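Trainee: 3D, please:
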Amino acid sequence: MPRAKQRTPELRDRVVAVAVELLEGEGVAGFTTRTVAARAETSPPAVYEFFGDKAGLLREVFFEGFRMLRREFDSLTETDDPRADLIALAQCYRGFVRSHPTLAALMFERPFSDFDPGLPEMRAGSSVRAFIVGRVRRCLDAGIIAGDPTDVSLALLALIQGLAGSENARRLGTTAAAVDRRWNLAINALLNGLAG
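Mentor: The predicted structure follows:
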């Protein structure tokens, strides 16, 4: 008699965790559904049953990336210095991209031809965006910067993502001190330029 299928929530969670690890360890080229299944100690049909296809699995990894980033943000403490808190957020984001470069590429770039995020996927980052807008709004309310909170948040995000991408590609400097100096220069230049 064949063994009964075990399609539990725990198995689904394990498959997602393994998929994130595989993406981080093997990169885009090494990411296959068959390898994910083998490392999760299940079968490719089980993975397909949970996620439909490779794009469905990537979609769940995409969502998991935003959940991970939001957990990072939730670990930040709020102080009575909104500008310092916004800079801490930028550094937290930097740390996430440095620690998870391939996952960040999935979240913010398009490294897989068979996964093109649509509107539901774009909404996945809404809690992350809300957190960033909240930190920006505190600076606006304190009169530290001026502007529309969404515009400022998007400009800050574009700057952070550009800097993080350049740092990961080793185009921001050859020493840690130089890289840190350029990060501080860019973030402070943006905030000083937005000073109210």
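Trainee: contacts and neighbour counts: CA atoms only from here.
Mentor: Fine.
Trainee: just the helices in the protein please.
Mentor: Taking DSSP state H as the criterion, the chain carries its helices at 9-26, 33-39, 44-51, 54-74, 82-99, 101-108, 119-122, 126-141, 149-168, 176-193.
Trainee: now the ones you listed as JSON lines including distance to Arg3 and mean neighbour count?
Mentor: Shown next, in JSON lines, are those (distance: least, Cα to Cα, whole Å; neighbours: other Cα atoms under 10 Å):
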{"stretch": "helix 9-26", "distance to Arg3": "16", "mean neighbour count": "18"}
{"stretch": "helix 33-39", "distance to Arg3": "17", "mean neighbour count": "18"}
{"stretch": "helix 44-51", "distance to Arg3": "13", "mean neighbour count": "17"}
{"stretch": "helix 54-74", "distance to Arg3": "25", "mean neighbour count": "18"}
{"stretch": "helix 82-99", "distance to Arg3": "40", "mean neighbour count": "18"}
{"stretch": "helix 101-108", "distance to Arg3": "35", "mean neighbour count": "20"}
{"stretch": "helix 119-122", "distance to Arg3": "36", "mean neighbour count": "11"}
{"stretch": "helix 126-141", "distance to Arg3": "41", "mean neighbour count": "18"}
{"stretch": "helix 149-168", "distance to Arg3": "46", "mean neighbour count": "17"}
{"stretch": "helix 176-193", "distance to Arg3": "54", "mean neighbour count": "14"}
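Trainee: let's see this one next, to set against the first:
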Amino acid sequence: MPDNDRRGGGSDDQRERILSEAVKLLAEAGPSGLSTRAVAAAAGVQTPTLYRLFADKDGLLDAVASFGFESYLAEKRAFEPSEDPVEDLRRGWDVHVEFGLANPAIYMLMYGNVRPGHRPAAAAENRAILRGMLERANVQGLLRVPVEAATVAIEASTTGAVLLLLAQSEQARHAQLIRPLRDIVLDAVTEQATSRAGDRSPIVDRAQSLLGIVTPAGDADPVTDAGFSVFEAGLLREWLGRLTEVYRPADGSDRRSR
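Mentor: Predicted coordinates for the structure are as follows:
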């Protein structure tokens, strides 16, 4: 059966038109109004065409999330790092919150309808960008915790805070309400560069950097993948963690000088 595409065009044109109409429907009717039949009708194609391009409804939802999230990701990809990685993390937090409040339907599709074991491509890319920012801070010795732990803490706090605001009436969604949370979380996982310049130990810096590298990411463990046992991998990470504590007392002095 020929495709009843009222406006012609190739697969790329059809795909973009379907996504554009799906984003409009999402904003107007929310996720519940985003049926494949409604999207196909709005885009002027038959439903089989939609399935040919996106495989199934989950594929369509992922593509819609990425398509709607593209302006945010483009801004994050073009993010110009400053000399202060911690300040860059604050800027990144603010960009994330502003996008969520300005695009509630897309944000809810991305983060409000979580399927265990599944992460939309746009969310995965956003996580990779955040992790890259944290890796940079870690190399400079500005992380108090491993990169993966900092990634989870920032992800959980940003998305949770935005979803909390989106549950309020539109008039009550003020970004400044969650600004203290931003500062609390970032202060807990990072250190200001200026506070570390005089008393930073190179042992701590190197141990923290190596700990970030050997910390498992998802199902991958770089240490066991290199041939070490699970016990050896755990012992290595424990020793690196202890090094960061032994050489960084609470008063900021260096134990090696005692």
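Trainee: surely Leu53 of the second structure and Arg15 touch.
Mentor: Yes. The pair Leu53 of the second structure / Arg15 is scored as a contact, 6.8 Å apart, by Cα atoms under 8 Å.
Trainee: circling back: could you dump the helices of the first structure into a markdown table with distance to Pro2 of the first structure added?
Mentor: Output for the helices of the first structure, formatted as a markdown table (distance: least, Cα to Cα, whole Å):
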| stretch | distance to Pro2 of the first structure |
| --- | --- |
| helix 9-26 | 19 |
| helix 33-39 | 19 |
| helix 44-51 | 15 |
| helix 54-74 | 27 |
| helix 82-99 | 42 |
| helix 101-108 | 37 |
| helix 119-122 | 38 |
| helix 126-141 | 44 |
| helix 149-168 | 49 |
| helix 176-193 | 57 |
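Trainee: what range does the helix or strand harbouring Gly234 of the second structure cover in the first structure?
Mentor: If you go by DSSP states H and E, Gly234 of the second structure is part of helix 230-246. Alignment note (TM-score structural alignment): helix 230-246 of the second structure is unmatched in the first structure.
Trainee: could you do stretch 210-218 of the second structure as well?
Mentor: So stretch 210-218 of the second structure sits over no part of the first structure, by TM-score structural alignment.
Trainee: apart from its neighbours in sequence, what residue is nearest the aligned partner of Leu50 of the second structure in the first structure?
Mentor: Using TM-score structural alignment as the criterion, Leu50 of the second structure maps onto Val47 of the first structure. Nearest non-adjacent residue to Val47 of the first structure, counting by Cα to Cα, 6 or more residues apart in numbering: Ala37, 6.4 Å away.
Trainee: the one you found -> the second structure?
Mentor: So Ala37 of the first structure corresponds to Ala40, using TM-score structural alignment.
Trainee: so which elements touch the helix holding Gly234 of the second structure?
Mentor: helix 202-214, helix 222-225 (3 or more Cα pairs under 8 Å, 6 or more residues apart in numbering; DSSP states H and E).
Trainee: most packed of the ones you listed?
Mentor: Ranked by mean neighbour count, these are led by helix 202-214 with a mean of 20 (mean count of other Cα atoms under 10 Å).
Trainee: who are the contact partners of Asp183 of the second structure?
Mentor: Arg90 (Cα atoms under 8 Å, 6 or more residues apart in numbering).
Trainee: trace it over to the first structure, please.
Mentor: By TM-score structural alignment, Asp183 of the second structure lines up with Asn188.
Trainee: what about the residue lying closest to Arg196 of the second structure once chain neighbours are set aside, how many neighbours?
Mentor: Excluding its sequence neighbours, the residue lying closest to Arg196 of the second structure (Cα to Cα, 6+ apart) is Leu142, at 7.9 Å. By other Cα atoms under 10 Å, 25 other residues sit near Leu142 of the second structure.
Trainee: does Leu142 of the second structure really touch Ala188, like I thought?
Mentor: No. The criterion here is Cα under 8 Å, and Leu142 of the second structure misses it with Ala188 at 11.1 Å.
Trainee: list the contacts for the nearest residue to Ile145 of the first structure once chain neighbours are set aside?
Mentor: Spatial nearest neighbour of Ile145 of the first structure, chain neighbours left out: Ala195 (4.0 Å); criterion: Cα to Cα, 6+ apart. Ala195 of the first structure makes contacts with 143-146, as judged by Cα under 8 Å, 6+ apart.
Trainee: of these, buried ones?
Mentor: 144-146 (16 or more other Cα atoms under 10 Å).
Trainee: could I get these as a markdown table with distance to Ala164 of the first structure?
Mentor: Converted to a markdown table, these look like this (distance: Cα to Cα, whole Å):
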| residue | distance to Ala164 of the first structure |
| --- | --- |
| Ile144 | 25 |
| Ile145 | 23 |
| Ala146 | 25 |
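Trainee: among these, which one sits closest to Val16 of the first structure?
Mentor: Of all those, Val16 of the first structure sits closest to Ile145, with 40.2 Å by Cα to Cα.
Trainee: translate the closest one into the numbering of the second structure.
Mentor: For Ile145 of the first structure, the residue aligned by TM-score structural alignment is Leu143.
Trainee: one more: Leu163 of the first structure?
Mentor: So, by TM-score structural alignment, Leu163 of the first structure is matched to Ala161.
Trainee: residues in contact with that match?
Mentor: Ala161 of the second structure touches Ile178, counting by Cα under 8 Å, 6+ apart.
Trainee: and what of Leu186 of the second structure?
Mentor: 86, 89-90, 154.
Trainee: tell me how far it lies from Pro104 of the second structure.
Mentor: The gap separating Leu186 of the second structure from Pro104 of the second structure is 24 Å, by Cα to Cα, to the nearest Å.
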